[in-house]
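J.: Quick check, what structure comes out for this input:
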Amino acid sequence: MFVLDVRTANAHYPGIGRYTFELARALASITELTILHNPLYHAPEMDVFTIPAKRVAVPHTPRSLEQQWVVRSRLQRLNATLYHSPFYLMPFAPGVPTVVTAYDLIPLKAPDGFTARQRWLYRLAHQLAFNAAEHIITLSQAARADFIAAFKLPPEIVSSVVAGLPAHIQPQTASAVQSFREKYALPAQYLLYVGSNKPHKNLPKLIEAYRALPASAPPLVIAGPEDERFPEMRRAAEALGQRVRLLGRLPDSELPAAYSGATLYVHASQLEGFGFPVLEAMACGAPVACSDIPVLRELAQNAAVYFDPRQPASLTQTLQETLESPSLLTALRERGQQRARYFTWERAAAQTLEIYTAVQNTK
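T.: So this is what the prediction gives:
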């Protein structure tokens, strides 16, 4: 019996939760699956009760001490043959063959915003998770290489499995885009970034680069949760007045229209584990300009233009040259949509099931 832990499928873990929920739905369509869920947390957009799988309640979060023995007990009672945790905070002695998904090493590679204690705990918890696991899944080859190097892992126990896209992430009609623009008082053309303002997202440098563009350039729209511990982005944005618009976190239902209406999607992050907004932008037909880092090169390939995220001048030049070339913008839209079609949850589920079967057969 394969058991997937979906307790992260809620608003507290938006990115990991979406990965877990979509993977569970796709897996349940091709194999018999049992899911562990937390009945105390419910997210309508990630409704685990819509997953066609056997459900077992575990009323403890992945950050609780109780999960260490409660999950193990549930797995024993189920006679589970494999347990998959999509989060590194997991039972560290689950008692059955285990697969864990690991995402990135951002707290270790970009320590700004993290205390020494947080970084130490992040490394320790990952090490404990890896000690408990027979196999580790990452979402990119770049992340796979990072984890192998940082934790001295045998390469054969770490696999890269691409993620997919939610069904609603697709190009929107002109009327849907117009409604979105009217709601947020946006002009017909705008640059877009979707994500947080955490230091590794590099937003102060993005705004610095944007500031060097002509005043006639489309406004820069920043959509995503704002962490008040990092006020640099807001200060830089407010210095440019209406040239930079801060929308805050958008509802999931509005993201496709935001992407579809963008003249150019810009992602200046210094580090990523995968880069979901870049993939979502491509899927919705937005041209993409992004950081020249391994994970985004792997993700977008020839469907984006690239810049050095450490150099605002490189970013400014890339933005200006791209905005001044209608033919390039058209080509990026076409290449992006073609590239995005590769990333499906059906593919992710099939690759994940192969790992489950291999791990189960070796125990």
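J.: C-alpha from now on. contacts and neighbour counts both.
T.: OK.
J.: Now do the end-to-end distance for stretch 4-18.
T.: 14 Å (Cα to Cα, to the nearest Å).
J.: buried stuff in that stretch?
T.: Going by neighbour count (16 or more other Cα atoms under 10 Å), the buried part of stretch 4-18 is 4, 5, 6, 7, 8, 9, 10, 11, 16, 17, 18.
J.: How about stretch 250-269?
T.: 255-269.
J.: and what of stretch 297-309?
T.: So for stretch 297-309, counting by 16+ other Cα under 10 Å, buried means 297, 299, 300, 303, 304, 305, 306, 307, 308, 309.
J.: Adding secondary structure and distance to residue 81, write those residues out as JSON lines.
T.: As requested, these are arranged in JSON lines below (DSSP: H, G, I helix; E, B strand; the rest coil; distance: Cα to Cα, whole Å):
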{"residue": "297", "secondary structure": "helix", "distance to residue 81": "37"}
{"residue": "299", "secondary structure": "helix", "distance to residue 81": "33"}
{"residue": "300", "secondary structure": "helix", "distance to residue 81": "37"}
{"residue": "303", "secondary structure": "helix", "distance to residue 81": "41"}
{"residue": "304", "secondary structure": "coil", "distance to residue 81": "42"}
{"residue": "305", "secondary structure": "strand", "distance to residue 81": "45"}
{"residue": "306", "secondary structure": "strand", "distance to residue 81": "45"}
{"residue": "307", "secondary structure": "strand", "distance to residue 81": "46"}
{"residue": "308", "secondary structure": "coil", "distance to residue 81": "46"}
{"residue": "309", "secondary structure": "coil", "distance to residue 81": "45"}
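J.: let's see this one next to it:
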Amino acid sequence: MKIFFDHQTFSQQNYGGISRYFCELIAGINQPSSEHQAHLSLLFSNNAYLKEKSLRAWPFFPGQPFSRTQPYLYRLNKAFNLLEMQTRSYDVFHATYYEPYFLDRIGKHPVVVTFLDMIHEKYHPVFPELAADHLVMRWKKQIIERATAVIAISENTKRDLVDYYNIPPERVRVIYLGSSVAVDDKAMEPSATAPYLLFVGNRGMYKHFRPFIQAIAPLLRSHQIRVICAGGGGFSSDETTLLRQLQLTNLIEQQPINDDSLRELYRRALAFVFPSLYEGFGIPVLEAFACHCPCVLSDRSSLPEVAGSAALYFDPENPDSIREAVGRILDSPDLRQDLIRRGRERLQQFSWEKTVRETLALYRDLQ
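T.: Below is the predicted model:
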């Protein structure tokens, strides 16, 4: 069976959970022992995960700001996709994002689309940035009407998808994700508990970084505990002003990351904190489990579904709830060790191998 993956995600991000997912899926399908073949139709990309998985693409002005080059990159890759759709043989088309540009050219080929979250639908009235990206919701509606099969990456995402687009639940198959970051248990050297909490990824909008920091500021000052923000870019002027007002300038820092440095940050942290209002799945939770890092999580969306009883939860819109949860994790080494143990056990339910296996089963059902 030949599966055609389009360019979209790899034309839109150099890092991130969506492209990580598709890289792992494509590479998993293309294992030497596999009877199936996944083709990624991509001419140019600076995505960091492609090289890791031996997926080819030409670099596209990597020294230039991505915001400047991305529109041209996207148009070139889209044109290349449309050409390859006419010249290559394939059995299934799997879209890597929601633009339905291919629907008029797809013919009778089965179309699969993965719904990663419903953030635009749920939070566009709250965050103007999401409302401005109105095309995404229009695209989703068009593509879901034509898709042969729909994947959701959590039961929570499936429920939201069914509710917002009024589609039969049986049209949606839930396939969980995995973790690409892990530590070697045998190679782990003993280390003193590091005096920091770890925040990973983007900090804007529904990620709820600002209210979270405001809630825990008294704890950070009294315990002299740092927060390390891994990835997500440097602090904005608004964030810098906030940290200065809260007297946290010396306690909160941002660090660029790669997989190796992220692994070490998880491993040495007191805890991973995730105050997000909405996640389609939450890959960082599995990364923390894999790196023996206790998790303190928002009790919203898919996070309780993924972490189960292996995390400490708080209401992200209640400052007292946030402070109480973070205070408990700071004050109790026994609780941290218990969550590490529970996280290792919970992680056994998720793997990229399982993601690949269940996705191939879905493809076969379309034949």
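J.: before we move on, the earlier item: out of the buried residues of stretch 297-309 of structure 1, the closest to residue 356 of structure 1 would be?
T.: Within those, the smallest distance to residue 356 of structure 1 is 24.6 Å, found for residue 299 (Cα to Cα).
J.: Same list (the buried residues of stretch 4-18 of structure 1) but as JSON lines, adding secondary structure.
T.: Below are these laid out as JSON lines (DSSP: H, G, I helix; E, B strand; the rest coil):
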{"residue": "4", "secondary structure": "strand"}
{"residue": "5", "secondary structure": "strand"}
{"residue": "6", "secondary structure": "coil"}
{"residue": "7", "secondary structure": "coil"}
{"residue": "8", "secondary structure": "coil"}
{"residue": "9", "secondary structure": "coil"}
{"residue": "10", "secondary structure": "coil"}
{"residue": "11", "secondary structure": "coil"}
{"residue": "16", "secondary structure": "helix"}
{"residue": "17", "secondary structure": "helix"}
{"residue": "18", "secondary structure": "helix"}
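J.: Residue 110 of structure 1 maps to what in structure 2?
T.: Aligned counterpart of residue 110 of structure 1 in structure 2: residue 123 (TM-score structural alignment).
J.: Just give the number of residues close to its match.
T.: Residues contacting residue 123 of structure 2 under the criterion other Cα atoms under 10 Å number 17.
J.: contacting residues for it?
T.: Contacts of residue 123 of structure 2 were listed using Cα atoms under 8 Å, 6 or more residues apart in numbering, and they are 130, 206.
J.: And the counterpart of residue 257 of structure 1 in structure 2, how close does it get to residue 200 of structure 2?
T.: The alignment partner of residue 257 of structure 1 in structure 2, by TM-score structural alignment, is residue 264. In this structure, residue 264 of structure 2 and residue 200 of structure 2 are separated by 13 Å, where distance is defined by Cα to Cα.
J.: Confirm that the match of residue 257 of structure 1 sits in a helix.
T.: Yes. Counting by three-state DSSP, residue 264 of structure 2 falls inside a helix.
J.: any idea which helix is longest in structure 2?
T.: helix 66-87 (DSSP state H).
J.: What does residue 297 of structure 1 correspond to in structure 2?
T.: Residue-level alignment of residue 297 of structure 1 against structure 2, with TM-score structural alignment as criterion, gives residue 304.
J.: now swap in residue 275 of structure 1 and tell me
T.: Counting by TM-score structural alignment, the partner of residue 275 of structure 1 is residue 282.
J.: mind listing what the spatially closest residue to that match that is not a sequence neighbour touches?
T.: Distance criterion Cα to Cα, 6 or more residues apart in numbering; nearest residue to residue 282 of structure 2, sequence neighbours excluded, is residue 303 at 6.4 Å. Applying Cα under 8 Å, 6+ apart to residue 303 of structure 2 gives the contacts 279, 281, 282, 285, 297.
J.: Does residue 137 of structure 2 touch residue 118 like I think?
T.: No. Because the distance of 9.1 Å does not satisfy Cα atoms under 8 Å, residue 137 of structure 2 is recorded as not touching residue 118.
J.: State the number of residues packed around the match of residue 275 of structure 1.
T.: When neighbours are defined as other Cα under 10 Å, residue 282 of structure 2 has 23 of them.
J.: need the contact list for it.
T.: Here residue 282 of structure 2 is in contact with 302, 303, 306 (Cα under 8 Å, 6+ apart).
J.: any chance you could map the strands in the stretch 151-300 of structure 2?
T.: When secondary structure is read from DSSP state E, counting those that start in this stretch, the stretch 151-300 of structure 2 shows strands at 172-174, 196-200, 226-230, 252-255, 271-274, 295-298.
J.: again with the stretch 1-150 of structure 1
T.: With DSSP E, counting those that start in this stretch as the criterion, the stretch 1-150 of structure 1 has strands spanning 2-5, 33-37, 54-57, 82-85, 98-101, 135-138.
J.: Average offset of the fifth one relative to structure 2?
T.: Once fitted to structure 2, strand 98-101 of structure 1 is off its aligned match by 0.6 Å on average (mean Cα distance after the TM-score superposition for structure 1).
J.: likewise the fourth one?
T.: Aligned to structure 2 and superposed, strand 82-85 of structure 1 gives a mean residue distance of 1.0 Å (mean Cα distance after the TM-score superposition for structure 1).
J.: Also the second one?
T.: Between strand 33-37 of structure 1 and its aligned stretch in structure 2, the superposed structures give an average distance of 2.1 Å (mean Cα distance after the TM-score superposition for structure 1).
J.: need the contact list for the alignment partner in structure 1 of residue 204 of structure 2.
T.: Aligning on TM-score structural alignment places residue 204 of structure 2 opposite residue 198 in structure 1. Shown here is residue 198 of structure 1, whose contacts under the criterion Cα under 8 Å, 6+ apart are 113, 227, 230.
J.: separation between the spatially closest residue to the second one that is not a sequence neighbour and residue 84 of structure 1?
T.: Okay, so that is residue 227 of structure 1. Nearest in space to residue 227 of structure 1, with sequence neighbours left out and distances taken as Cα to Cα, 6+ apart, is residue 197 at 6.4 Å. According to Cα to Cα, residue 197 of structure 1 and residue 84 of structure 1 sit 31 Å apart.
J.: Same question for residue 117 of structure 1.
T.: Computed as Cα to Cα, the residue 117 of structure 1 to residue 84 of structure 1 distance reads 27 Å.
J.: Neighbour count for those two, which is higher?
T.: Neighbours around residue 117 of structure 1 and residue 84, counted as other Cα under 10 Å, are more numerous at residue 84. The numbers are 24 against 9.
J.: quick one, what contacts the more buried one?
T.: 2, 3, 4, 5, 98, 99, 100, 101.
J.: which other residues reach stretch 180-194 of structure 1?
T.: 218-224, 247, 254, 257-259, 261-267, 277.
J.: Good, we can wrap up now.
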